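# Give me a 3D structure for the following:
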Amino acid sequence: MNFIHAYRINILGLLMGVLFGFLMSRAGATTFDFHAKMFLFEDFQLMKVIGTAVVIAIVGVFIMKKLHINAIATGTEVDFVKKPYQQGLIAGAFLFGVGWAMTAACPGTIPAMIAEGKIGAVFSLIGLLLGTFAYGILQSFIANNGSYKAALK
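Next up is the predicted model:
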């Protein structure tokens, strides 16, 4: 892959990300009040947006599997490999939900919230980065049979 091709792919990714962030903002996914009302079952707008996204994703994955679509960046066929169940998925999902409810943000909405000038999203981003860092250290610690020195290399 040459430099021009990689550059073009990055620009395409940036434009898709900006479009995604704009659409999330317009749908209310970057607004605390919509999240609070959703979790309190007072307003279902955000649930409808999420449900619509899930249905579109299901249809899109079905079509991509049927038509054997190739990836734009690599040109190779898109592959959907089912991941095996891992210990800790339930606890991780619970922690993700608690963080989402507390911050009204998920990893996808944080950049859009920052772009809107919502300073609180910076703290969510810091928490996300620290949590990812802690997860990496913990996984390394477990993989190295509890050796702190090897985990922190």
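# use CA for all of it now, contacts and neighbours both
OK.
# which residues in this protein form helices?
Under the criterion DSSP state H, the chain contains helices at 3-27, 32-39, 45-67, 89-103, 110-115, 120-143, 148-151.
# mind listing what's buried in the last one?
Pointing back at helix 148-151 there. In terms of neighbour count (16 or more other Cα atoms under 10 Å), helix 148-151 has its buried residues at residue 151.
# what number of residues lie near residue 95?
Using other Cα atoms under 10 Å, residue 95 has 12 other residues around it.
# What distance do you get for residue 106 to residue 59?
From residue 106 across to residue 59, the span is 23 Å (Cα to Cα, to the nearest Å).
# So for those two, which sits in the more crowded spot?
residue 106 (19 against 12).
# Check the gap between the residue nearest to that one when sequence neighbours are not counted and residue 94 for me.
Nearest residue to residue 106 in three dimensions, chain neighbours excluded: residue 100, at 5.7 Å (Cα to Cα, 6 or more residues apart in numbering). Going from residue 100 to residue 94 by Cα to Cα gives 10 Å.
# same deal with residue 140?
Using Cα to Cα, one gets 22 Å for the distance from residue 140 to residue 94.
# Then residue 120?
Remark: distance between residue 120 and residue 94 (Cα to Cα) = 22 Å.
# ok, now residue 11?
Counting by Cα to Cα, the gap between residue 11 and residue 94 amounts to 35 Å.
# Next, the structure of the following sequence, for comparison with the previous one:
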Amino acid sequence: MSRTPKRGGLLFNLLIVAGGLLFGFGLGFSHMAQPEVVLHFLQFEDFGLLFVMGGAAVVTGTTFAVATRWSRRAPLTGKAYARRLKSLDRNVLVGGAVFGVGWGLSGICPGAAYASLGIGNFPILFAIGGMFAGAYAQGLWRKYGTGQPTASTGTD
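The predicted model follows:
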């Protein structure tokens, strides 16, 4: 009998919710859910975001380094660890540029936008609505404009 929670099972979903709560609490606690803080970082006035992102990168990197040596399979899904390589192409560059402009204009990235709701920043709903509309428009463009499938593939 496998001790790995089934994807979509209760334990799996509870662990995902716990991870999201921890992430959101961390964003709120570090004040990174406030667009003003992000905008001050982008204007080179406050470098706190750099330390928060650096700390997160160190924790994540260490966790993945240890996890891949400890086990060959992901604990939640049971799938084998594998590198997912994406070539640096036009779509990556354009998508990154559009994301960066949106981040700069709104002062918030998608994860922090949801955490921002938790600290009472309800006008951020306009930015969240824009993210959904942009993702939907990109899906339509990809489906009808280029003839490519919209679902993620192993090469995405």
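# Just give me the match in the second structure for residue 7 of the first structure.
Using TM-score structural alignment, the partner of residue 7 of the first structure in the second structure is residue 10.
# ok, the closest residue to residue 68 of the second structure other than its chain neighbours to residue 51 of the second structure distance?
Excluding the flanking residues, the one nearest residue 68 of the second structure by Cα to Cα, 6+ apart is residue 81, at 6.9 Å. With distances taken as Cα to Cα, residue 81 of the second structure is found 28 Å from residue 51 of the second structure.
# Check residue 127 of the second structure too.
Distance, residue 127 of the second structure to residue 51 of the second structure, by Cα to Cα: 25 Å.
# who's more crowded, the two?
Neighbours were counted for residue 127 of the second structure and for residue 51 using other Cα under 10 Å; residue 127 has more, 20 against 10.
# Alignment lookup: that one to the first structure.
Alignment note: residue 127 of the second structure maps to residue 124 in the first structure; criterion TM-score structural alignment.
# ok, now residue 95 of the second structure?
Taking TM-score structural alignment, residue 95 of the second structure has residue 92 as its aligned residue in the first structure.
# Ok, residue 60 of the second structure next?
Under the alignment (TM-score structural alignment), residue 60 of the second structure maps onto residue 57.
# Now do the same contact list for the aligned partner of the residue nearest to residue 68 of the second structure in the first structure.
Aligned counterpart of residue 81 of the second structure in the first structure: residue 78 (TM-score structural alignment). By Cα atoms under 8 Å, 6 or more residues apart in numbering, the contact list for residue 78 of the first structure reads 64, 65, 68, 69, 70, 71.
# Check residue 100 of the second structure too.
By Cα under 8 Å, 6+ apart, the contact set of residue 100 of the second structure is empty.
# That one and residue 59 of the second structure, how far apart?
Distance, residue 100 of the second structure to residue 59 of the second structure, by Cα to Cα: 24 Å.
# Centroid-nearest residue for the second structure?
residue 111 (5.7 Å; Cα atoms, centre = their mean).
# ok, for that residue, nearest residue in space, not its chain neighbours?
Leaving aside its sequence neighbours, residue 111 of the second structure sits nearest to residue 24 (Cα to Cα, 6+ apart; 7.9 Å).
# That neighbour and residue 115 touch, don't they?
Yes. Under the criterion of Cα atoms under 8 Å, residue 24 of the second structure makes contact with residue 115 at 5.0 Å.
# Residue 101 is in contact with the match of residue 127 of the second structure, correct?
No. Counting by Cα under 8 Å, residue 101 is not a contact partner of residue 124 of the first structure; they are 11.7 Å apart.
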